[in-house]
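A.B. asks: Dropping a prediction and its sequence here:
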Amino acid sequence: MLKIGSHVSLSTKGLLTATGEAASYGSSSFMIYTGAPQNTRRKPVDSLFIEEGKAAMAEANIDEIVVHAPYIINLGSYKENTYQLAVDFLKEEIRRTHALGVRNIVLHPGAFTDKDVDYGIDRIAAGLNKVLNGTTETDVSIALETMAGKGTEVGRTFEEIARIIDQVEHKERLTICMDTCHIHDAGYDIVNNLDGVLDEFDRIIGLDRIAVVHINDSKNPVGAGKDRHTPIGSGWIGFEAIRRVVHHEKLQGRPFILETPWIGKDAKTQRPMYEVEIALLRGNVAERFGESFLSDVEQVHAFFNKQEIYPRAFIISTWELLKSDAKAKKADPREPLERLYDAVVEAGLFPELTEEQINQRIIAWLAVNELTV
């Protein structure tokens, strides 16, 4: 079974709550932070409802999940207090990950800030050695995430990650999290040359190290170095390319995790598109949503065809407009999905549906050429 799921919260009843949320989207895997990703405040492990959560996972046929380390960790920092915090906190996160029964903790390698990339690589490798030598939970691996090249972050090329691995003593405890948005933004053309990118990764690092795949579309063209996620099919990568990643024979068996942003007009009512994204990528939309959903998607398709609005052309042209024309962006800053939603609402197509339900149908329309039921 395809292991595909969403990033969910460990709120309220810990792992039990997270499992329930993931299952509601149709997930067969999921990713959690053991606390808020922006800080180091953490609840005691014994308050995370671990056994109850594992029972719920078994009932939902979820056998593998992933932990993500908080963003605040920076093993590349030259500031001693920041560096030591990263080392100490990552050790503790490994212990918590072990307590949850999880095998991989995803880590952004770090940023070199006021130094240079060589310093950052050496510093990160030294920090990983301190962490791995200082923990006995050998069943937990650190999955270094491929990065987009934003700012001074390290890991934007396969070579940078390989150089980190080369300096780490316990290489057997290092895996990789490949992020589709990140490698696209870093300049790897997974849209037109996925096989070539995977072959390059295999030559430099080894495909056997990939333990997790983050699946996200991108708001920016290839090589932009920006790292801005958007729902599947609404960005420069597109649904078809991401579907090829998820079903590529060389990547099977890994958990594929969505980190796509929640969308909606009102921040208070924004919702993720995880459920429809998972169903589209798995190919069970009719089973998940019913035949009437497919009829609605056909209605959306006919509506936009009449206006000569075609999925990929509209998405790319809108992003190009927003990136290149400052005056146009100032006059109308709406992103592609918001423009499509407004058009459907203004036409009065589905007056009985919620904003989330309309957006789900638009996401499906964007993937219409690959829609299987």
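C.D. replies: Cool, the structure landed.
A.B. asks: C-alpha only now, for contacts and for neighbours.
C.D. replies: Noted.
A.B. asks: which stretches of this protein form strands?
C.D. replies: 4-7, 29-32, 66-68, 104-107, 141-145, 174-179, 210-215, 217-218, 229-230, 256-258 (DSSP state E).
A.B. asks: The structure to be compared is supplied as follows:
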Amino acid sequence: MPRKPANPRRQAASPPKLGAHMSIAGGYDRAVRAAAAVGFETVQLFTKNNNQWNAPPITDAQACAFRAAIAETGVVDPVSHASYLINLASPDDALWEKSIDAMVVEVERCARLGIADLVVHPGAHVGTGEEAGLARVARALDRVLDRTSACAVTIDLETTAGQGTCLGHRFEHLEAILGLAADGGRLGVCVDTCHIFAAGYPLHLRELYDETVAELDRTVGLGRIRVWHLNDSRRELASRVDRHAGIGVGTIGLDPFGFLLNDPRFRGLPMILETPKGVEDGEDLDARNRRILLGLVAA
């Protein structure tokens, strides 16, 4: 499979670009300003209700407010996450077509807001087998990319924990999709630390972290990675169960996040927290996780 050129976002000397998934309640600009208020450099958001197929169009006022918030706060490289209802691997033709239509809308909404990256789970094959499911995903992506050729948006396939028949828990799954898709130039990868750990990729020792990253490079290529999700795991290595935890309070531990944050190969990429929200001991949990992560960055 041809390797995509290195991601121009990578800047080895730059500080980590940390963010979190933020609510769009009250407006898309609210998510940006909430991220900036915590001190984040980037942000992830849904562009519509995640639990519904349909959504009203984004108005000019909403798009302008979002772009103004980006300009005013200095938040950069915002990321969107597609609805979990979408299943691009579905063997059910009706759901598959509905998922393709929904992805087209997701891409168009990102373009409307000026968001360059849309993260999506590859989908579940629902018993038809991995090979059939992966081919189904690639065909769906071809359809989506063809219908959104005017949109400057990259679709980032996210690694998964591998629950049920979900695809994406092996790096080879993403490699296969990228190889089968006709327009690989608009496809990237999002790596989730909780997901790959739960899928069986060890991170807790430096040599194991290096082996896992080397496997990523051998399969999808590091130049394909555009976004990281930084999440600890409530469950053990190779559990195949997706349960996020705050940084350093799960079974992954602190060291792997230090390895990642200090890895010059990933500097400049958005690194998004999807950890539990709330306040504990008087401290906002997003702010706590940010503080802990920054404490791992080498001077």
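C.D. replies: Sure, I can see it. Here the structure is a predicted model, which means the values were calculated and not measured.
A.B. asks: Can you pull the TM-score for these?
C.D. replies: Between these two chains, after superposing, the TM-score reads 0.89 (TM-score structural alignment, normalised by the length of the second structure); 282 aligned residues with a CA RMSD of 2.0 Å.
A.B. asks: hmm, back to that, make TSV out of the strands of the first structure and add distance to Leu294 of the first structure and mean neighbour count.
C.D. replies: Putting the strands of the first structure into TSV (distance: least, CA to CA, whole Å; neighbours: other CA atoms under 10 Å) gives the following:
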stretch	distance to Leu294 of the first structure	mean neighbour count
strand 4-7	22	28
strand 29-32	26	26
strand 66-68	32	24
strand 104-107	36	26
strand 141-145	36	27
strand 174-179	30	24
strand 210-215	24	24
strand 217-218	23	28
strand 229-230	23	21
strand 256-258	23	29
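A.B. asks: Take those and write them to JSON lines, including distance to Glu80 of the first structure.
C.D. replies: Converted to JSON lines, the strands of the first structure look like this (distance: least, CA to CA, whole Å):
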{"stretch": "strand 4-7", "distance to Glu80 of the first structure": "32"}
{"stretch": "strand 29-32", "distance to Glu80 of the first structure": "28"}
{"stretch": "strand 66-68", "distance to Glu80 of the first structure": "23"}
{"stretch": "strand 104-107", "distance to Glu80 of the first structure": "19"}
{"stretch": "strand 141-145", "distance to Glu80 of the first structure": "22"}
{"stretch": "strand 174-179", "distance to Glu80 of the first structure": "24"}
{"stretch": "strand 210-215", "distance to Glu80 of the first structure": "31"}
{"stretch": "strand 217-218", "distance to Glu80 of the first structure": "34"}
{"stretch": "strand 229-230", "distance to Glu80 of the first structure": "32"}
{"stretch": "strand 256-258", "distance to Glu80 of the first structure": "33"}
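A.B. asks: of all the ones you listed, which lies closest to Pro336 of the first structure?
C.D. replies: strand 229-230 (10.1 Å; CA to CA).
A.B. asks: quick one: the closest one aligns where in the second structure?
C.D. replies: Counting by TM-score structural alignment, strand 229-230 of the first structure pairs with residues 244-245 of the second structure.
A.B. asks: Against the first structure, what's the mean shift for that stretch, could you check?
C.D. replies: In this overlay with the first structure, the average offset of stretch 244-245 of the second structure from its partner residues is 0.5 Å by mean CA distance after the TM-score superposition for the first structure.
A.B. asks: quick one on the thing from earlier: so which of the strands of the first structure gets nearest Gly76 of the first structure?
C.D. replies: That would be strand 104-107 among these, by CA to CA, at 12.0 Å.
A.B. asks: And the closest one against the second structure, how far off on average?
C.D. replies: Looks like 0.4 Å for strand 104-107 of the first structure (mean CA distance after the TM-score superposition for the first structure).
A.B. asks: quick one: the equivalent of Met178 of the first structure over in the second structure from Thr47 of the second structure, how far?
C.D. replies: Alignment note: Met178 of the first structure maps to Val191 in the second structure; criterion TM-score structural alignment. Using CA to CA, to the nearest Å, Val191 of the second structure is found at 21 Å from Thr47 of the second structure.
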